[in-house]
Structure formats: structure tokens, C-alpha cells
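Asks: for reference, the sequence and a predicted model appear below.
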Amino acid sequence: MSDQPETPARPLKVAIVGAGPAGFYAAGQLLAAKGVAAEVDLFDKLPTPYGLVRFGVAPDHPKIKSVTRVYEKIAQKPGFRFFGNVEVGKDITHAELLERHHAVLYATGASHDRRLGIPGEDLPGSHPATEFVAWYNGHPEARDLEFDLSAKRAVVIGNGNVAVDVARMLGLDAGELRETDTADHAIEALIASEVEEIVMLGRRGLAQAAFTNPELRELGEMADCDIVVDPAEVALDEHSARWLERDDADVREKRNVEIATEYSTRTPEGKKRRIVLRFLASPVRILGEDRVEGIEIVRNELVADDDGWLSARPTEETEVIECGLVLRSIGYRGTKLHDVPFDDQRATIRNVGGRVIDENDDEQVPGVYTAGWIKRGPSGIIGTNKKCAQGTVDALLEDLESGQLPEPTVTEDDLPELVAERKPDHVDWSAWSRIDAHEQALGEPQGRPRVKLTRISEMVDVATAAGAVGERT
């Protein structure tokens, strides 16, 4: 075990896997820790950092993406090193990271969708929203996906912010799209889209919807897309009325009801597209022979348990909505990593307070930690990951203080050479900066934040145009 390395001559070495918000916040907190000289190696399987900020935040939300300025400052701190385009578990193993670091912290997020488990879910034309979001955000793994936008009606299943983003992206007009960093292939397809109506389905009532006020408000401010809400959809039943009056009621929920109620009083202006909000409706099956032709839904009613928690119970009332596109947005799941204990039910790394625990005896795995969605599940906003990462870093530093961290068995810093041998086209921070500058230069003449490179080969070509790779900041 470690003898509390905390001097520049004998620094605390930590590998962080996943260069999204949680990974960067953890890196920043380690590098700023008082009384500890830390060195951080941050890995990502893509050549580009920022994870969810680059590939999950809607392109028409540039203010949210400005958080990357914080991450850029972290990357300039002494002791920081970035290894992009390096997949842990494939290009370098978990064991090899542990051999070279006192601790390995996993912050790989939750990038896969939760399934509905209904008939027809896998028909052509039915897609997880995760894929659609990755596609319009230019994720290399989604670059060649195809979405048939020739249908007149699309149905989005879910009532969270991702569902709202997906519905809004389908409703943006050409002018709104062309000023964003939406991937070029997606801009072309969305402008040519024949979708006229986007129906959003929520399993529970309006008062329980998970979307936030600004996202809901944006739906009513689109240039060429009406927002349509039937007054019956916003009428509160007795359970919802009591839900909003409870002592711990969320102001967000009350404001959502107010916003949607105002929408229900609007007369459609005859814009090119319309977004229709539906609540208390669950999909029963997706219909079609060779592709999606419709979706059968059941009307729900709210029931309260002894603690006052409201759940949706299906009634006998069903309905078929004709549509040609279904986007499923009911949550994200984490993915199991090689040699790291995983909770299949929660789809997270097994942990207590960020300390990874063994699958067999629930004992702490020395030197292994986790933060972000892969630690706690897909909840909160980007800023939530800062507090989450701090909790994990505090636990790691407590273990350092008590001498619980294992000593690296490979003391020579051979990591740059090892990565270069395994992955010659890996990307360090300087190389990423060249990609960043290149994308921004492409976007400037068009009045856009950037034009994203969407193929790894293109990124690597730009990244490796010049410069040394593997040096610490």
C-alpha cells in the first residue's frame, strides 16, 4: 500500500477513464488538492474530449457547451496529460493502468438506451433517442446511421430533456439549424425532412414530467413549429393536485404546469410543423409489417402508494397513432467494462460513494474508483457531475491519507511509449487543440461555432499534422 505520495518528486498518479464532465471535474479536483502533488492521465476512446457536452447537448444550446472553457483550464494545469483515441480494455488494459498508477477512476458515462420491451420495438423506423442524438451531434460511431424522415408524423417516447431536445431538433427550421454545430449530414437531412407533426408521449402526468422549465419553454418559441396541447392533457387529477401541494414539491413541476397550461390556450398559427404534448400514455406495441406504421398506446391513470408516490397504471382505453418514425427516450444505461465490477440491474459500476466494490464479497477494490453517470446512473445536469466527482475524489484522498492506495509496480513513466506502440494514432491535448481550431475555422465563415469532423480518420489527420505526442502539460 501507498506511503502517502504527495511530493513533486513522488506524485500521486491517477488514471481517469472518460473525458466527459465527470472525468474533467475529477481531474481538476485532484490537481487542485491541497498538500498533494498529483499527476492525472485522462483517457478517452475518441480523439475528442468533453463526452456528453460534445455529443449529448443539443446543438442549439451553445451556452451550455461553454462549460468546456472550464475543462480547458483544467487541461492547462501542471500534471495533466490527455490520451485520446485510446480505448481502455482494448488498446490498454485495466491491469496495465493499475500497474502504473496509484488509482484508476472510471467516468465513462451511460451511453446506451433503456429498452421498452414491447413488440415491434426493433422494426425499421424505431430507434433509441441515444442514436438520433449521437447522429445529429456528429458522433463518429453514429455518422453512418440513417433515419427515414419521410413520414408525416414522428412519435417521441419520453418526457425528459433528451426527449424535448429530440422533438425540438425535428421541428427546427433551416435558419435555426444552420447557425448551430449540428453535423452537416444531419443538417441536410433535417432540412429535407417531411415530418410535419411530432408527438411526445409521457407515461405519467404533466406534474410529474422530468423536463426542465427552459426546455419546455423553448418549444413555444420555435420559428416555424407550433406547440399544441389539448386542455384535457393539462387538467390535473386529484393525485397530481396533491402532488404539487406536498411540502417538498419542486418549483420546477409547478412552473411546468403553468407553461403547458398556457400552451393549451394557444391557437395554432399554421406553421410548417407542430409538436404535440401528450401525457398519461404508454406504448403497448409498435405496429407495422416491414417498418413502423403506427404505435398502439394505452391511457394511464395515476395511483398513489402509502408514501404518496405516484405511479402510472394502465386503463382499458387504447389508441393507435399512425406514424412512420418512433424515437425512444426512456433513459440511459451504462456499459460493463473489462475487469471492473458491474451492477447489471442498475447498469452502473458497483460502488459505495465512488469506491468500487467487489462483486463477490462487497469489499473495496483497492485503487479503483468511479464518478458520474456510470457511478450513480443517468441523473442530474452537467453541473451535478462536479459534486459527484468531488465525492469520489474525497474518498480517494481519504484512502491516500490512510495508506490504502496500492503502489504502482511499474515506476518508470513508460505510458507514452506504451500507448504509442499500441495506438500510434492516439491524440494528446495539443493534437486535440488542432482539431478544435480546425473545426472552428471551418465554422467561422458560416457564422457557426464549428463544423464538426465526424470521422476518426479525419480527426487523426488534422491532429497529427504536427507536434509531439504524450507530453504532460
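Replies: Arrived safely.

Asks: okay, CA-based contacts and neighbour counts for the rest of this
Replies: Fine.

Asks: in the longest helix anywhere in the chain, what counts as buried?
Replies: The residue-count maximum for a helix in the chain (DSSP state H) belongs to helix 384-401. Using 16 or more other CA atoms under 10 Å as the burial criterion, the residues of helix 384-401 that qualify are 385-386, 388-397, 399-400.

Asks: okay, now the one to match up with it:
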Amino acid sequence: MAATAVPTEQPTERPTQQATTQTVAQPTTQRRRVAIIGAGPSGLFAAQALMSQDRVPVHVELFDRLPTPYGLLRYGVAPDHENIKAVGDALARTFDSGEVTFWGLIEFGRDVTRDEVLAGYDAVIYAVGADEDVRLGIPGERMIGSRSAREFVSWYGGHPDARRQDLTGVTGAAAIGVGNVAVDVARILLKDPAALERTDMPPRVLVELHSADVRDVWVVGRRGPEHASYTTKELRELVSLPGVQVSIDDYTLSTMTGDPDPKLPRRVRTNLEVLASAAAREVPDADRRLHFEFWSRPIRLHSDDPEPDEVGDDVDHERIPEKVSAMELERTRLDADGRVVGTGETAMVAVQLVLRAIGYRATPLPDVPFDTTAAVVPNVEGRVVDEQGVVQPREYCTGWVKRGPLGVIGSNKADAAQTVAHVLADLEAAPMATAATGAPVRLDVVQLLRERGRAPSTYEDWQAIDSAEIERGQDLGRVRTKLGSWQELLAQVAGSRLAGAAGGAVGEVAAERAPEPS
């Protein structure tokens, strides 16, 4: 069926695929069309920045693989950190203008290509975050019980991709890393599950935590406490857990005598004081223990079964049958060049769960330039460039895929503002053509997806999910109870479509994307 063209400037930078001639967008306004790939905090901050300006009228469309917006804010923030989750209320107001549209259940590169998106929009912003964790690269890493902290956080955060984290038989656990993620997983493991009952944590996660018997948790850092990246707030919360005795390894404790060096940054001095105070405090009737092991690194995971020799550079969920029973640590120091090296002094720690939290990496987007060394989309202040440094017209990036996995959620706001400033400058420099110029039309990407049988979910579908979660929460005396599986989420999407007569099958999505039972 023919459709009326949306006028736009001539795209000269690359040819588009044949599919671009199949369907075109109906004209609505003279607003420039901006697509944002990823509806997490970085994508929403970019949309917010676009809506808060009046230089260039824009219409924004956010695409996400999930039927829920908010990304890391929804699934990466610990359930007991409700104050951080409140940032979502401010981001939700981005949709109030009527010029921001959410399209869920659409995976870039699988459901829609780079060329098709560029054919449909005046600008494209990649805001997909970093979805792969950095590995330890040590023998035994693929054993059962060795996991990424990302997997563990996804599980207790109710991500639909998450597999069950079986804590049966786990009395000792280790978080490798000294950032906020390591502190979060240590806190969830040591915290009384009763204190989590009123959070939005999925009920099945609470059942697992209630049945667990974790008594000892080690937080392991290869450098000293002065190099730790956790915030003071997170550290205080962890070391103040009721019924938990805190200890610091003897070597580090011996270096913490007296007041912290006044030349150190204030945050570091405060953290050292918090640590020293916690280690000196005796907790009567403590039944759990938190061990800080600084200047240490894991060099091998051991099992009571025959030990494997594999280092483990393959897929996260591919396991070998041996179970972790111990972790071998090596004392570290800094060499003359400031690099961390081992001293040869080792110690064994009895653990059945090891969670690596030593960093994240972005993964390549299909056909989009990617720097495999830095694990980012190469860019100059948010303008995407190719491997020769040539700017790619109308392509931008923001968030972790732009700068690497640095900073907290709020860091994405300034980052998005920088990118959006360039988007607006480039849009102003390329005025919208009129139909009289004979310029090519923009592809109606959403209609194209529907014709392919990939009907996207909408913001109204998300509101149906949101309402269902709030209703479930009220039944349990909570603010909400998160729907934590693809089946539950898509049931709400299907119900919303039935109510709105929007049509479009969603059942195949559950079959394709739901994780294997574990």
C-alpha cells in the first residue's frame, strides 16, 4: 500500500537496504525524527535532553529489547535502594510531552538493521550500555559456583533473562572487586532476608534467600582500600548490617594505623575511617562475618572433585560439572611501575560461590563501528566515527557504550547532554527538505516491523506491566512486586493488546528469549 512521504534531507553517506522502499512514514509534524537504541538511563537522559530544548522540534522514538523501559535503573539497582530507583519517576516524565514514543521487544540487529534505522530517522543515538562482564582468566573459572556478579544482580533484580542462582550448600561466598557492585552483592548475601520482604524483589528470589545459609562473605581487592571505588554510602550500609562481624586482613590492618594520609582525597580518607571503625567494633552474637581481603587476587578456584585446567574464555552459562569448594588467593603488591604483581604468598579460602565484579564491557552492535580494545563505539564527544576516525553522519552514542562502564546512573545525564548538543547542532546544519525538493522519504520502521510480524510493545503495554506489579505488591504490603519472567511480562503485554485491540502476536518472543530452565 502506498503511503505519503515524510520529507527529509538527501542521505548521501551510505546506500540503504532494499527494505527501505517497502513502507514509509505518514506525515505528522515538521519535527525531526530521532531514534534512540536502548531505553535505559542513558537513552532516557538523551530523550529528556532533546525534549527540554526548543532549538529544533524533535520527535523521539526509543527502542529496547525488553518490554520495560529504564534498563539498569530497573534491573541493576539493588531492591533495597528505593531512593535511587526514584530517579525513574523523573525519567518517566520524559514521556509526558507526547513526542517521546517507546517501542519494546525490538532487538537492534535482529529485528531491525542499522541501515533501516538510518533510513527512518534524522539521527540515531546508540545507548545500549555494557552487557558483558570482565572475566578473571584463572583455572577453574567455569566451575559450578563461579558466576559473574552481573548474573547475580540480574537474578535478584528480576531481569527476565536471569537464571536461578542456586544457593543450596553455600556457606561461604566471595565478591571479587571493590566497587559498588561487589558491595551490593555482599550486602544482599549477608542481609537478613526479612529486611528485603517489602522491596520489589521477586518472591522466588526471596524464597531462595530465606533458605540460604551464607555465613561468611569475602570482598577481595587486588589493591589497597585507598584504591577502592565503592562510595562511602554503600560501604557504610554494608559494614553496618545487624549481626555481621567485620574483619580486615592482617596485612592491610597493619597499614591502617593512625589517621589517614591528609593528602588522600576526602572520600578515600572517610572510607578508611569507616573501615577501621567497623573492624574495631565487636558485634555481640554475630552469626555472619564479612571479610575484607585487600592486596589479594584469586589465582585458582578449587573443587573437591578432580580439578579442571580450563581457564574459561567461553560462554557464561557453559559450565563444567565440578563445584567450587575453595578459592586460592595470592598476596599482591605494586611494582616500580605501579603495576599489581603477585608476591607468591598464597592462602586458601573455603567458598562455594565466587562472584566476579571487576568490570563490564560493551559488546559490538551489528554493523556499527566498534573499538574492540576499549569496548566502546568509537566517537568524538558522542559523534560516532569509523576506524579511520571519520565521522559517521547522523549516528551518535551515549552512556557506557560511549565512555566505558564508568560512573553512577546520574553520570549519564551530563554525558547525554554532550551528545545531544552535537545532535542538535547537526540537525540545525541540515534543514529539513520539503516534498517539493524530491528528497527521499523516511522509512516507517515500526510499520516495517509489524509487516514482518515483529509487532513492538508500547508504553501503554509497559503501563499495564507497571499496574500489575503495583497490584501484586499491594497484596503483599509492598510498593510493588516485580514480574521477573518473560512469560509474566508478555502475558501483560498480550492482555494490554487485547484490551487496546492493537493486535500482534507475542508468544514467539517468549519462546525465543526465555532462558533455559536451570
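Replies: Ah, there it is. Keep in mind that what you see is a predicted model, and the values were worked out from it rather than measured.

Asks: mean deviation, the longest helix of the first structure versus the second structure?
Replies: Taken over the aligned residues, the distance from helix 384-401 of the first structure to the second structure averages 0.9 Å (mean CA distance after the TM-score superposition for the first structure).

Asks: residue in the first structure paired with residue 43 of the second structure?
Replies: Under the alignment (TM-score structural alignment), residue 43 of the second structure maps onto residue 23 of the first structure.

Asks: let's verify that match: helix, strand, or coil?
Replies: Using DSSP: H, G, I helix; E, B strand; the rest coil, the structure places residue 23 of the first structure in helix.

Asks: so which helix or strand takes in the counterpart of residue 253 of the first structure in the second structure?
Replies: Aligned counterpart of residue 253 of the first structure in the second structure: residue 268 (TM-score structural alignment). Per DSSP states H and E: residue 268 of the second structure is located in helix 266-280.

Asks: helix or strand right after that helix?
Replies: strand 288-293.

Asks: what span of the first structure is that following strand aligned with?
Replies: Aligned by TM-score structural alignment, strand 288-293 of the second structure falls on residues 273-278 of the first structure.

Asks: how close does the matching stretch sit to the second structure?
Replies: Compared with the second structure after the fit, stretch 273-278 of the first structure shows a mean deviation of 1.5 Å (mean CA distance after the TM-score superposition for the first structure).

Asks: residues in contact with that stretch?
Replies: Residues outside stretch 273-278 of the first structure that contact it (CA atoms under 8 Å, 6 or more residues apart in numbering): 167, 171, 195-202, 219, 224-230, 233.

Asks: part of a strand, is residue 306 of the second structure?
Replies: No. Counting by three-state DSSP, residue 306 of the second structure falls outside a strand, being coil.

Asks: and it, how far from residue 330 of the second structure?
Replies: Distance of residue 306 of the second structure to residue 330 of the second structure, given as CA to CA, to the nearest Å: 22 Å.

Asks: more crowded one of these two?
Replies: More crowded of residue 306 of the second structure and residue 330, by other CA atoms under 10 Å: residue 330, with 21 against 9.

Asks: map that one onto the first structure.
Replies: Using TM-score structural alignment, residue 330 of the second structure pairs with residue 298 in the first structure.

Asks: wait, is that match part of a strand?
Replies: Yes. Residue 298 of the first structure: assigned to a strand according to three-state DSSP.

Asks: list the residues that contact the spatially closest residue to it that is not a sequence neighbour.
Replies: Counting by CA to CA, 6 or more residues apart in numbering, residue 298 of the first structure lies nearest to residue 318, which is 4.3 Å off, once chain neighbours are set aside. Going by CA under 8 Å, 6+ apart, residue 318 of the first structure touches 296, 297, 298, 299.

Asks: tell me which helix or strand residue 318 of the first structure sits in.
Replies: Applying DSSP H and E as the criterion places residue 318 of the first structure in strand 310-322.
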